[in-house]
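In: A structural model of the following input is requested.
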Amino acid sequence: MLKVQEIREIIKLIDQSSIDEFVYESEGSKIKMKKHAQDKGVVVSQQPLQVVQAVPAAQPAPVAQPAPASLAPVQQPEAAAAGNDQEELHKIVSPMVGTFYQSPSPEADPYVKPGSKISSDSVVCIVEAMKLFNEIEAEVNGEIVEVLVKDGQLVEYGQPLFLVKATGER
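Out: Modelled structure (predicted):
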């Protein structure tokens, strides 16, 4: 377990960086820090953990970058019905390179599917990277319009995973 002074130094470093969220896990303890205005704080738990939220050390992925035409997802009928202008939709992007999983286990139901209502802290999928299963949160309130990747598919850093019709504030 980290000492109080070490935790203070981490808080100071996170506060001065562009990182919005930081998670540290060691020997069954977990420290999670968020810089979101509504969620500032530190959480420390002493329980065994199975799933860890990881945060990339690099700058956050730009959300507004369109995919090259050759890599753009094929628009599904439900996306066309929700509106032809995808500019109005929020994209939930992968924070890392890894394998996309839509459910916590192969026999479980997907976290979300088109039409699912989500809040900003809703887990929408898991991205596995280096044997760590990282829960990906929506970070926006709204409704899932389209799932852009298939279960078990490799995803890249910044790759759009979901299209969300956002409602209210993030």
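
In: use CA for all of it now, contacts and neighbours both
Out: Fine.

In: can you count the residues close to the nearest residue to residue 121 once chain neighbours are set aside?
Out: Residue nearest to residue 121 in three dimensions, not counting chain neighbours: residue 137, with 5.5 Å by CA to CA, 6 or more residues apart in numbering. For residue 137, the tally of surrounding residues (other CA atoms under 10 Å) stands at 17.

In: same deal with the one 10 residues further on?
Out: Counted with other CA under 10 Å, the burial measure for residue 147 works out to 20 neighbours.

In: OK, contacts around it?
Out: Going by CA atoms under 8 Å, 6 or more residues apart in numbering, residue 147 touches 113, 114, 161, 162, 163.

In: still on that earlier bit, I figured the residue nearest to residue 121 hits residue 118, correct?
Out: No. Under the criterion of CA atoms under 8 Å, residue 137 makes no contact with residue 118, lying 9.5 Å away.

In: I have a second one here; can you model it like the first so I can compare?
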Amino acid sequence: MLKVEEIRELIKLVDDSTIDEFVYEHEGSKIKMKKNTSETIVSAESFKPIAQAPQVHTQPTVQPAAAVEAQPAKEAEQHSASAGNEGNLHKIVSPMVGTFYQSSSPEAGPYVSAGSKVYKETIVCIVEAMKLFNEIEAEVNGEIVEILVKDGQLVEYGQPLFLVKPE
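Out: The predicted structure is shown next:
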């Protein structure tokens, strides 16, 4: 289960983002956050019975934020599974929870697009976590086949971001 400080950081990230719902599951625990027009609701549930730790349900009130629908990670994974020849494709995955950006600034063009040639050191996107912008590299030589997430979308640790046809 996440520590209280980590949960607070997640609440801040969700509150500062444009998404209105966030779900995190790990080792039998689940944290679900939803933003309404007037509050953020956070609940944590444990799937495994823990003798000493009761379930935690908190509902802190925060400033209103714009509600924008985000594509859940499971939908992105199902979408990538439907892409043909996935067995031959390399997945570039998010190394952290954060916000996905295709370019270095709103005015700049995307780092890569479908059909772009990439090398191991090629920067393919940025994942912002706690006001830090982390450049993500391709990790493999090849060609971008598909971008699995949208610009500005919240991504989870290990979530596939790109499909690459290796050379």
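
In: What value does the TM-score take for this pair?
Out: Superposed pair, TM-score by TM-score structural alignment, normalised by the length of structure 2: 0.53. Supporting alignment: 95 aligned residues with a CA RMSD of 2.2 Å.

In: Quickly note the distance from the residue nearest to residue 121 of structure 1 to residue 8 of structure 1.
Out: According to CA to CA, to the nearest Å, residue 137 of structure 1 and residue 8 of structure 1 sit 26 Å apart.

In: Can you tell me which of the contacts of residue 147 of structure 1 end up in strands?
Out: Taking DSSP state E, the ones among the contacts of residue 147 of structure 1 that sit in strands are 161, 162, 163.

In: out of these, who's nearest residue 13 of structure 1?
Out: Nearest to residue 13 of structure 1 out of these is residue 161 (CA to CA; 29.7 Å).

In: quick one: which helix or strand includes the residue nearest in space to the middle of structure 1?
Out: Nearest to the mean C-alpha position of structure 1, counting by CA atoms, centre = their mean, stands residue 136 at 2.9 Å. Following DSSP states H and E, one finds residue 136 of structure 1 within strand 132-137.

In: check the fit of the helix or strand following that strand onto structure 2 and give the mean distance.
Out: Using DSSP H and E, the helix or strand that follows strand 132-137 of structure 1 in sequence is strand 142-147. By mean CA distance after the TM-score superposition for structure 1, the fitted strand 142-147 of structure 1 averages 0.2 Å away from its aligned residues in structure 2.

In: what residues are up against residue 155 of structure 1?
Out: With contact set as CA under 8 Å, 6+ apart, residue 155 of structure 1 has these partners: 94, 96, 97, 98, 99, 100.

In: Most neighbours among those residues, please name it.
Out: Counting neighbours by other CA under 10 Å, residue 100 comes out on top of the contacts of residue 155 of structure 1 with 24 neighbours.

In: returning to what we had before: mind picking the one among the contacts of residue 155 of structure 1 that's closest to residue 141 of structure 1?
Out: residue 94 (17.4 Å).

In: against structure 1, where does whichever helix in structure 2 runs longest fall?
Out: Taking DSSP state H as the criterion, structure 2 has its longest helix at helix 4-16. Under the alignment (TM-score structural alignment), helix 4-16 of structure 2 falls on nothing in structure 1.

In: Tabulate the ones in strands among the contacts of residue 147 of structure 1 (JSON lines), appending neighbour count and distance to residue 141 of structure 1.
Out: Formatted as JSON lines, those follow (neighbours: other CA atoms under 10 Å; distance: CA to CA, whole Å):
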{"residue": "161", "neighbour count": "20", "distance to residue 141 of structure 1": "16"}
{"residue": "162", "neighbour count": "23", "distance to residue 141 of structure 1": "13"}
{"residue": "163", "neighbour count": "21", "distance to residue 141 of structure 1": "12"}
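
In: want to throw those residues into JSON lines with distance to residue 73 of structure 1?
Out: As requested, those are exported to JSON lines (distance: CA to CA, whole Å):
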{"residue": "161", "distance to residue 73 of structure 1": "10"}
{"residue": "162", "distance to residue 73 of structure 1": "11"}
{"residue": "163", "distance to residue 73 of structure 1": "11"}
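
In: Going by distance to residue 80 of structure 1, which of those wins?
Out: residue 163 (11.9 Å).
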